[in-house]
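Colleague: Sequence first, then the predicted structure:
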Amino acid sequence: MPQHVIVDADGINDEVIPFIVAINSHDGRSPYQVVVTPWRPVCGNTERLAVQDALTRWTVRHTRNATERIREARRTLGLSIRYYDQWAAEETALARTDLAINQFDQLIDTLWPLDDTATARSARTREVRRDRLHRLFADEAERAGRTAYAGERAVTDYLDHYAPIRPSAASGLRGNLSGARGLRLLEGIDDELKSTAHRRLTQLRQR
């Protein structure tokens, strides 16, 4: 997109680069889609998440008429600009909302609940994940303060770079971890977790 997005210009002044990504399947398995993807250069995070009254992903119709293509392009740009305007406003609000460590732990438990019948291995995995998230939160808090914004960045950082994934043979990426992570970002596998974190943290600023 032509202009970068600035979160909390009077505070942390965090720069985010807005992209539009077009995804198409030529074998008929999926429609032509457009995705908005905010990218934060500081940590290389893809910040895509659902915000109020704005779309993060939509389908573009296949049309033959040139005029219709122009209309679709204008519609796509309009939806993207609306998304980024709303996204920047909500992220700025999070940057001005304090987040205590026990509130961050509650967020972690919401995103990755542990069942009462969980095995010892699952419990260990939970503790390893929690420890990683705590360290990511501490790193983010050094620059952005102990805020809901830092908490959301920590969750996004974990999902983008540290969450365990297993590249499948079906994807053609077995053994290619970086390629599998890239495909996961494009396909939006973790979008719902990111959006859930965003909604929960947004509720804190409304109390």
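Modeller: Received, thanks. Numbering: from 1, shown residues only.

Colleague: CA atoms for contacts and neighbours, from now on please.
Modeller: Noted.

Colleague: can you give me the helices in this protein?
Modeller: For the chain, the helices defined by DSSP state H occupy 66-95, 101-111, 120-144, 148-161, 177-187, 191-205.

Colleague: In this protein, which strand is the longest?
Modeller: Using DSSP state E to assign secondary structure, the strand with the most residues in the chain is strand 14-23.

Colleague: returning to what we had before: okay, the helices of the chain, which one's buried deepest?
Modeller: Most buried of these by mean neighbour count (mean count of other CA atoms under 10 Å) is helix 148-161; its value is a mean of 24.

Colleague: Next one for the comparison:
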Amino acid sequence: MCAQHDRSGLTADRSLSTNTLIRAGNAAGPIGRRRVLIVAHEIGKNDKVVLHREQAWHGLGIVVKDAPTPKEAVELAGLDWHVDQWPLAAVQDGGERLAVESHVANVRSDTTTQLGIVGNGYKPVQNIELAEFAAGLAKDGDVVRCESAGSIRDGKKVWFLLKGQSFSVRGDSDEVVPYILVSNGHDGGTAVRCIPTSIRVVCSNTLHMVIPQYESKSDSFRWGKGGKGLSILHLGDVKAKIEDARQAVKLYEHALEDSRKRMTTLASKDVTREQLQEFWLNAYQRHFQAVPVNPITDIQRRRVARAERSIGEIANRFDKERDVAGATAWNAANAYTGWLQRDRKARGGEEGRININVFGDNTKRTGEAFALAEAIG
């Protein structure tokens, strides 16, 4: 099958609004400070990355002094191209062609790079439309700024990372920074996604768990479970879906206020050593495997040893942050999720860790851990 070249066919700010959520500051990302949701080998020769006031990723990014708006980032990050849909044909060895009516090729306009083969009902969302979606998350008169933006895999995936105004949970030394990641894929397998998340700066924990999930009143889009955000499929009236989703994302300011209250409640809840041990053990067994009370076999003894080692690492995190977060449920939850996201071995190295923390099982596990922490007492 080939493409024919015929184009015909928390305390600092209690009045947080959407504009404060997306004001630019020092560069960081929804996976920790000084990181970007990319890895070097995913950046193709036709990709660019723009970063605000931060050393470039493996020397491949373009650093800018002033945080750009999403529309400005389109040009800076080399996203000022569009997706064309070319018809397909099946070609026999003898040269006979048969038109393929069920699928088309998504093709990058400036390089004619094939981005993906998609069904004929697929509706592309252009990069400028994604930028307009990101810009539209602000209230009238406010300006959205990008922390980073770019593409990977020669344009198959694009993103805009928006940073919000930080707040404190327990004194100025315990800072939380909100982000919104807006991304899209032209490969046929990636929806438009909008992921609200937060970072606890002192330990770089990703706080997916405290973002409430809001139900759409229509079937235009869906909120993912466990903090996975909002997704829009490339089918039907995509522009109408995006407008519907834009209004829903503005609910994030209410979600953030709810998050701040829940974090503050956890930070005010003192815990005993016995409560800590019970909480950590319950979370560990829920997410991994049961720990035998009276181990008999070698396998059971190894399970116990593994659990003891893990909980010991979690306890070390708790003790190190006691001066900042106290002997509280907030510290207990962050100690567990810090171990989960940073200390526990991840398959696939650093790239695997990024994927599981942002898009994988750790998003759900993190939410469940904080729910368990709220139940302590």
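Modeller: That came through fine. Every value quoted in this text rests on a predicted model; they were computed, and no experiment measured them.

Colleague: would a markdown table of the helices of the first structure with distance to I6 of the first structure be doable?
Modeller: Formatted as a markdown table, the helices of the first structure follow (distance: least, CA to CA, whole Å):
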| stretch | distance to I6 of the first structure |
| --- | --- |
| helix 66-95 | 7 |
| helix 101-111 | 24 |
| helix 120-144 | 13 |
| helix 148-161 | 13 |
| helix 177-187 | 22 |
| helix 191-205 | 18 |
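
Colleague: Translate R342 of the second structure into the numbering of the first structure.
Modeller: Per TM-score structural alignment, the equivalent position to R342 of the second structure in the first structure is H161.

Colleague: ok, its match to A141 of the first structure distance?
Modeller: For H161 of the first structure, the distance to A141 of the first structure equals 18 Å [CA to CA, to the nearest Å].

Colleague: Repeat that for T110 of the first structure.
Modeller: 21 Å.

Colleague: How about E47 of the first structure?
Modeller: Taking CA to CA as the measure, E47 of the first structure falls 17 Å from A141 of the first structure.

Colleague: now swap in I17 of the first structure and tell me
Modeller: 21 Å.

Colleague: And R181 of the first structure, by the same measure?
Modeller: Distance, R181 of the first structure to A141 of the first structure, by CA to CA: 25 Å.

Colleague: same deal with R29 of the first structure?
Modeller: In terms of CA to CA, R29 of the first structure sits 42 Å off from A141 of the first structure.

Colleague: ok, now how distant is the residue nearest to Y214 of the second structure when sequence neighbours are not counted from V358 of the second structure?
Modeller: Distances taken as CA to CA, 6 or more residues apart in numbering put W223 closest to Y214 of the second structure, at 7.0 Å, once the chain neighbours are dropped. Going from W223 of the second structure to V358 of the second structure by CA to CA gives 15 Å.

Colleague: Could you do A255 of the second structure as well?
Modeller: Between A255 of the second structure and V358 of the second structure the computed distance is 19 Å (CA to CA).

Colleague: Next: V238 of the second structure.
Modeller: Applying CA to CA, the value for V238 of the second structure to V358 of the second structure is 25 Å.

Colleague: Repeat that for V74 of the second structure.
Modeller: In terms of CA to CA, V74 of the second structure sits 24 Å off from V358 of the second structure.

Colleague: R303 of the second structure too?
Modeller: On the measure of CA to CA, R303 of the second structure and V358 of the second structure end up 27 Å apart.

Colleague: Sounds good, over and out.
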